[in-house]
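**Student:** need a structure here:
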Amino acid sequence: MSRAQWFKVHSWIGFKLSVLLSFTLVTGTLAVLSHELYWLTNPAMRVDSDTVKTLEWTKIYQSAITEQPNKHLLHIRAPIDPWFAAEVVFISQDKIRHRMFFHPTTGEYLGDGRWYNWQRFFRMSHRHLMVPTKVGVTIVGALGFLLAIALITSLVVYRKWWTGFFRMPRRGHRKLFWADVHRLTGVWSIWFIAVIAITGIWYFVEVWGLRAQYPDRGKALSEQALDAKVLPSVAVFSGMMASAKTLYPELAVERVFFPQRNGNGVQLQGHGEALLVRVRANMLSFDPISGQLLVKNKGEDLSIHARISEAADPLHFGTFAGLPSKLVYFVFGIVLSTLAITGTYIYGMRIARVGKHEPKVRRKIWLAATRTMTWGKWFSLTAITICLVITVLLFGGFVNE
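**Tutor:** You can find the predicted model right below:
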């Protein structure tokens, strides 16, 4: 293929679905800091970090069952940063999930929050556009293929791209300026585009049957726990947390999941010695009545297939090093979103044929670009519209939380 043909492929790939791609990139960028955004909008999530000494799981658990004595708790989540409250999720009698927030050290109840919040909105809209998971992940994951092709073709089209890291945009002409901005942001984003494309493709193949097999999570032994989804007593729960320090000293517990089905155990999940795994990879499971250990799973013992699957989320959302890595991903998410938008604008300039001094130039460029998208425009707008309509129906007034 000639360089001109490579460029045509690059333009077509990055242009036809650029509206949907831009929407996905923007929601994904905001999803990286979605917990922090919710922290800003809900005072109940905030604590003075100077008052946090240790994470007292038992005090939080005891406060939670005191606050909601007749509700079934789903899980407790440790604060993601010292200024966050601990979070407890329970399900009401009408099968709706709710959140409660507690001081990590004292266990004091700080307030509540709805299940459908900013964090859920950005996660769900980015991951599967609010539609059924298999359909939505297929659509969003397919964009990973587009990103991969766009990256490969850009490296062919942009000769000696490795010399462009510090080449400032030329300001003499509109087309040259935006083309140079596009190249500059593209060069700096090569590593990020590769990571997002590969993990996006992985989500696509996973949803179509390439899911990894995981070790058994254990089945309750006591008769009461086999017949119903039961919560442990405070004493048994305290014993589980104490046992965890002996049974798995490397485990830094971050989440405690309570039985959601008959026969389930209480799962203590967190970070261990394995790198780039979700917290679910490291786990201790206990019988909710007796507190007896059921299963001990370590991330380093997973199969290669499972380790690859586990690495997808930390790499895709940049959670592997806490807030610093998330901030890096947030910045490069903005850059990548800009790259998609400027690419569309550049294509519009190529086909709009407007004079340098014509009025409303930008409007003519965007109109020319959107007209040329044809089916891609309508597919993108339909998908985004469905996503937003479902959001309104499902989330209601979550903006006011």
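**Student:** drop to CA atoms for contacts and neighbour counts, all remaining ones
**Tutor:** Will do.
**Student:** I190: neighbour count?
**Tutor:** Close neighbours of I190, defined as other C-alpha atoms under 10 Å, add up to 15.
**Student:** any idea how far it is from D112?
**Tutor:** 42 Å (C-alpha to C-alpha, to the nearest Å).
**Student:** now L323
**Tutor:** From L323 across to D112, the span is 24 Å (C-alpha to C-alpha).
**Student:** More neighbours: which of those two?
**Tutor:** Between L323 and D112, counting by other C-alpha under 10 Å, D112 is the more crowded of the two (19 against 16).
**Student:** this one as well, want them side by side:
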Amino acid sequence: MNKKRLWFQLHGWFSLPIWLLFAFICITGTLAVVSHEITWLIHPEARAENPQNLPAKPLPELKAAVEKAYPGADVGLVYTMEPYLVTALSFTTKEIPSAFAYVNPYTAEIQGMSQGITLIGFLRGLHGWLLFPWQNSYSVGYYLVGAMSFVVLGALITGLVVYKKFWRSLTQPRLRKGKGARILLGDLHRLGGVWSIWFLLIMGFTGFWYLVQGILWHNGIDIWPHEDPMKLGSVPVTESLAPTPVTLSDAMESALAAVPELRPASINLPEHNRDYYTFSGYGDSFFFDRYSYQVKVNPWSGEVSAIRTPSTMNFVQTMSHLADPLHYGTLLGPWTKAIWFIFGLILSGMSISGFMIYSKRTVKAGRSKKPVRETPSNIAPGVSEPVEGVQ
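**Tutor:** Below is the predicted model:
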């Protein structure tokens, strides 16, 4: 077998045995990229209508709206999304163990409530770990998806070796339409591969990072140092009335004073007396995700207890906040999402066309072989009778 044939066999085997799983992951990932937009399209209650072009209301006002609509509500999380989507606030009451309220960020109107998994969460989970259950930071599905990074990188490398002078497709693309479906399918597969080299590299390396991250989780290696609750002495003690914590508005004011460029994407309210207000968001760092900045505020004193920004991260911490924007194309909002969606479709099509090309060539090669008449084991070649000593 010559080298080119060997590389072609390797390229085929990177897609043939697991092509169905790989294609499924590509398709669900493509849908996950635009999961927010799909939500806007099919769920009217998730749309943040703003016909009067009002400014966004302060997040504490949205929290107050939920507490007013659901008396006794304990709001635990405030989660902001794109400007065209509602703000989601998680809360619990005596009657409702866990739910999300969808609040219009411009009018503070509650437009809906969800007590189950959302479409966004479903698509991300289906793509990220195939909805396999998690136990002790371990999910079989997560590792299966992470292992697909080797398939992406392996198919890319072997494909470039097989396709000599592939760079010509960038300036002189060839698409032969009158020579049969197999030829046309092969041309489309090669064109898609060459034009998607940058995308395949991003998917391969970020997918490999997710695999590494899962291994770290499973082995109890924290990317971020474990944070202990505040010291017991920091909690005020009174003889009669329970101490009153600082308001969310005051805590946010302290966080923004410490990190002026912070734009909160989520706010975790204290779960117990020794917990903090945690403001996670984004700032001026382009490639980082929506949670790369973090400020913790003492709920009793209003003082800032900890600050995290991209400039304070080590390599592993930096990778943990670079992977998502690169993998899901959220760098410039809908514009980069649209590009990632298009190339996700191309990659999905390539996974299917690659299987079709390889299987067609395998079938054709099998049909072209001439049948060979079997020779009994004790008959020497060219002899019609058994030969003594030949076994």
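**Student:** Need the TM-score from the superposition.
**Tutor:** With the length set by TM-score structural alignment, normalised by the length of structure 2, the two chains reach a TM-score of 0.82; 348 aligned residues with a C-alpha RMSD of 2.6 Å.
**Student:** show me what contacts the counterpart of R290 of structure 2 in structure 1?
**Tutor:** Correspondence of R290 of structure 2 to structure 1, assessed by TM-score structural alignment: V279. V279 of structure 1 makes contact with 254-255, 269-271, according to C-alpha atoms under 8 Å, 6 or more residues apart in numbering.
**Student:** which of those residues still touch in structure 2?
**Tutor:** Among the contacts of V279 of structure 1, the ones still in contact in structure 2 (both residues aligned by TM-score structural alignment, their matches' C-alpha atoms under 8 Å) are 254, 269-271.
**Student:** In strands, which of those appear?
**Tutor:** Secondary structure assignment by DSSP state E places 254, 269-271 of the kept ones among the contacts of V279 of structure 1 in strands.
**Student:** Now the buried members of these.
**Tutor:** Burial by neighbour count, judged by 16 or more other C-alpha atoms under 10 Å, picks out 254, 269-271 from those.
**Student:** quick one: which helix or strand includes R99 of structure 1?
**Tutor:** Element membership for R99 of structure 1 (DSSP states H and E) is strand 97-102.
**Student:** Help me confirm that V66 of structure 2 comes into contact with I110.
**Tutor:** Yes. Under the criterion of C-alpha atoms under 8 Å, V66 of structure 2 makes contact with I110 at 7.4 Å.
**Student:** of these two, who's got more company?
**Tutor:** A count of neighbours by other C-alpha under 10 Å puts V66 above the other of V66 of structure 2 and I110, at 24 against 19.
**Student:** counterpart of G204 of structure 2 in structure 1?
**Tutor:** Under the alignment (TM-score structural alignment), G204 of structure 2 pairs with A197 of structure 1.
**Student:** quick one: its match from W12 of structure 1, how far?
**Tutor:** With C-alpha to C-alpha as the criterion, A197 of structure 1 and W12 of structure 1 are 17 Å apart.
**Student:** Settle it for me: which of these two has more neighbours?
**Tutor:** More crowded of A197 of structure 1 and W12, by other C-alpha under 10 Å: A197, with 23 against 16.
**Student:** What ranges does the stretch 151-300 of structure 1 have for its helices?
**Tutor:** Per DSSP state H, counting those that start in this stretch, the stretch 151-300 of structure 1 carries helices over the ranges 174-188, 190-207, 223-227, 234-247.
**Student:** quick one on the thing from earlier: name the nearest residue to the match of R290 of structure 2, ignoring sequence neighbours.
**Tutor:** Here the nearest residue to V279 of structure 1 in space, its sequence neighbours aside, is G270; by C-alpha to C-alpha, 6 or more residues apart in numbering that works out to 4.4 Å.
**Student:** which residues touch Q317 of structure 2?
**Tutor:** Counting by C-alpha under 8 Å, 6+ apart, Q317 of structure 2 makes contact with 223-224.
**Student:** That one pairs with which position in structure 1?
**Tutor:** Q317 of structure 2 maps onto A306 in structure 1, by TM-score structural alignment.
**Student:** how near is that match to F90 of structure 1?
**Tutor:** Counting by C-alpha to C-alpha, the gap from A306 of structure 1 to F90 of structure 1 is 29 Å.
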